[in-house]
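*Asks:* my questions are about this predicted structure, shown below with the sequence.
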Amino acid sequence: MIDRRSLIRNSSAAGFGALALAAVAGGTDLAYAAPSTAEHHGQQAGFPTGLSHVERKHLEIFDELDFDVFSHAKWDRLGESHARNIRVHWPDGHYTDGIDKHIADLAALFVWAPDTRIVQHKFRLANGQLTAVTGEMLGTFTKPMPDGKGGWIQPTGKSYVLPMATVGIWNKRNTMDEEYLFWDNQTFFAQIGLG
């Protein structure tokens, strides 16, 4: 039996892939691939079959998180999907603790790209207290970006379409205790003209 939490913690993207492959190879119908089309604006064809009530609830909460809460910067609602003491692992390898820090980090994305949004979930998987969801994050670099040194990087006007994935570890209160975010920062910066 695979210790999924340990696998995800210790191997990042490999853990996500192993989790997805385990669900598919295990003969379960927990994985779902939506058709690849233009922006869905949150419209999905359905959920995987064979989900428990709790697994389906987690995916429903996650859809609401991405398509409404995140995409419309409704930070006062982030507690519907995230525990107060959530640990969030970012693509560059650092992590943060606590929902307030996570809100500040998410809000910072909207400073320089106020049209940031997630438009579809191409692949969704749920197994017990774990979810893995892929999607596309879009936005346009139209406002000055803080450079982290007290200055600003002027907007390039370039848009980005970034494939991303999130692995969540949920608790019995149906909020995530841990969240792992994956996307390619090099591609991201190249698309907005900074790479």
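*Replies:* Good, I have the coordinates. Being a predicted model, the structure only gives us computed values, none of them experimental.

*Asks:* from here on, contacts and neighbour counts on C-alpha atoms
*Replies:* Noted.

*Asks:* can you show me the strands along the chain?
*Replies:* Here the chain has its strands, by DSSP state E, at 31-33, 82-89, 95-97, 117-127, 130-140, 145-146, 152-153, 159-170, 176-182.

*Asks:* let me have those in a markdown table, extended by distance to residue 2 and mean neighbour count.
*Replies:* Formatted as a markdown table, those follow (distance: least, Cα to Cα, whole Å; neighbours: other Cα atoms under 10 Å):
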| stretch | distance to residue 2 | mean neighbour count |
| --- | --- | --- |
| strand 31-33 | 18 | 19 |
| strand 82-89 | 21 | 20 |
| strand 95-97 | 24 | 15 |
| strand 117-127 | 12 | 24 |
| strand 130-140 | 13 | 21 |
| strand 145-146 | 42 | 16 |
| strand 152-153 | 45 | 13 |
| strand 159-170 | 15 | 21 |
| strand 176-182 | 18 | 22 |
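
*Asks:* out of the ones you listed, which gets nearest to residue 11?
*Replies:* Among the strands of the chain, strand 176-182 comes nearest to residue 11, with 11.2 Å by Cα to Cα.

*Asks:* another one to put next to it:
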Amino acid sequence: MIDRRSLLKTGGAAAFGALALTAVACGTDPASAATGLAAPMPYPDPATTAVPNPPFPTNLTPEEQAHLQTFDELDFDVFSHADWSRLGESHARNIRVHWPDGHYTDGIDRHIADLSALFVWAPDTRIDVHPIRIAMNELTAATGVMRGTFTRPMPNGKGGFIQPTGKKYAINMATTGIWNSQRVMDEEFLFWDNQTFYQQIGLA
């Protein structure tokens, strides 16, 4: 088993991701990509160009395959339909979630509250594509496109509301998960560009 926290802290995760990107572009697995036999092909911007969900990488262990399948179900069905009663299928009760702005939260109940807040002002929020899906032991990484429309008042955190702009958003995002032996995530890292997010919904 790999030392997952050492991998993340020493930059191994970045190398892991770079190999995976090469593998996806070349149609190979990360191990084959490491040989450098083929140059990666340019990939379109998934937020502006429709891309299909690729097949799972080859040579996955049963556990790695299960992690990716669970993560697909999480985004495509549980998140996109705001079915929070099912979040425990992918998230541990005491999960730590790291957000793009650098703060983190602990516990599934807090995470449900944070996710639910997205649907207050954009009830059509959804993720229906994972252009890149990779797994290695208890680590998974997936990119996605989160979409929605700012159609309802947004709470401003001060007791008031920001009126809807009617603008749509489509932002590229990435999630890294650390899974435990019960096949749920103990820790989740969320990445997207908040500046682009706010620009698209008319708040920046």
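*Replies:* Yes, it's here. Predicted, not measured: the structure shown is a model, and the values here were computed from it.

*Asks:* and the strands of the first structure as JSON lines, adding distance to residue 67 of the first structure?
*Replies:* Formatted as JSON lines, the strands of the first structure follow (distance: least, Cα to Cα, whole Å):
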{"stretch": "strand 31-33", "distance to residue 67 of the first structure": "17"}
{"stretch": "strand 82-89", "distance to residue 67 of the first structure": "15"}
{"stretch": "strand 95-97", "distance to residue 67 of the first structure": "23"}
{"stretch": "strand 117-127", "distance to residue 67 of the first structure": "6"}
{"stretch": "strand 130-140", "distance to residue 67 of the first structure": "10"}
{"stretch": "strand 145-146", "distance to residue 67 of the first structure": "24"}
{"stretch": "strand 152-153", "distance to residue 67 of the first structure": "28"}
{"stretch": "strand 159-170", "distance to residue 67 of the first structure": "14"}
{"stretch": "strand 176-182", "distance to residue 67 of the first structure": "16"}
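
*Asks:* list just the one of these that sits closest to residue 39 of the first structure.
*Replies:* Closest to residue 39 of the first structure of the strands of the first structure is strand 117-127 (Cα to Cα; 5.6 Å).

*Asks:* what range does that closest one cover in the second structure?
*Replies:* Matched against the second structure by TM-score structural alignment, strand 117-127 of the first structure falls on residues 126-136.

*Asks:* need the residues that contact the matching stretch.
*Replies:* 20-21, 24, 46, 51-54, 56-57, 60, 64-65, 67-68, 72, 75-76, 79-81, 140-148 (Cα atoms under 8 Å, 6 or more residues apart in numbering).

*Asks:* let's see that with 7 Å instead.
*Replies:* With contacts defined as Cα atoms under 7 Å, 6 or more residues apart in numbering, stretch 126-136 of the second structure is touched by 20, 51-54, 56-57, 64, 75-76, 79-80, 140-148.

*Asks:* out of the strands of the first structure, which is closest to residue 17 of the first structure?
*Replies:* Nearest to residue 17 of the first structure, of all those, is strand 130-140, at 9.4 Å by Cα to Cα.

*Asks:* what sits closest to the residue sitting nearest the centre point of the second structure if chain neighbours are left out?
*Replies:* The structure's the second structure has its C-alpha centroid closest to residue 175; by Cα atoms, centre = their mean the separation is 3.1 Å. Closest residue in space to residue 175 of the second structure, ignoring its immediate chain neighbours: residue 190 at 4.8 Å, by Cα to Cα, 6 or more residues apart in numbering.

*Asks:* again with residue 90 of the first structure
*Replies:* residue 181 (5.2 Å).

*Asks:* the one you found -> the second structure?
*Replies:* Aligning on TM-score structural alignment places residue 181 of the first structure opposite residue 190 in the second structure.

*Asks:* hmm, its match is touching residue 98, no?
*Replies:* Yes: counting by Cα atoms under 7 Å, residue 190 of the second structure touches residue 98, with 6.0 Å between them.

*Asks:* which parts of the second structure are helices?
*Replies:* 4-9, 12-26, 30-33, 62-73, 108-121, 194-200 (DSSP state H).

*Asks:* just how off-centre is the first one within its chain?
*Replies:* Meaning helix 4-9 of the second structure. Distance of helix 4-9 of the second structure from the chain centroid (Cα atoms, centre = their mean, to the nearest Å) equals 19 Å.

*Asks:* please apply the same query to the fifth one.
*Replies:* Its chain's C-alpha centre lies 15 Å from the corresponding centre of helix 108-121 of the second structure when counted by Cα atoms, centre = their mean.

*Asks:* same question, the longest one
*Replies:* Averaging C-alpha positions (Cα atoms, centre = their mean) puts helix 12-26 of the second structure 16 Å from its chain's average.

*Asks:* in it, which residues are buried?
*Replies:* Within helix 12-26 of the second structure, the residues scored as buried using 16 or more other Cα atoms under 10 Å are 13, 16, 17, 19, 20, 21, 22, 23, 24, 25, 26.

*Asks:* OK, contacts around the corresponding residue of the first structure for the third one?
*Replies:* When the structures are aligned by TM-score structural alignment, the residue of the first structure matched to residue 17 of the second structure is residue 20. Residues touching residue 20 of the first structure, when contacts are defined by Cα under 7 Å, 6+ apart, comprise residue 125.
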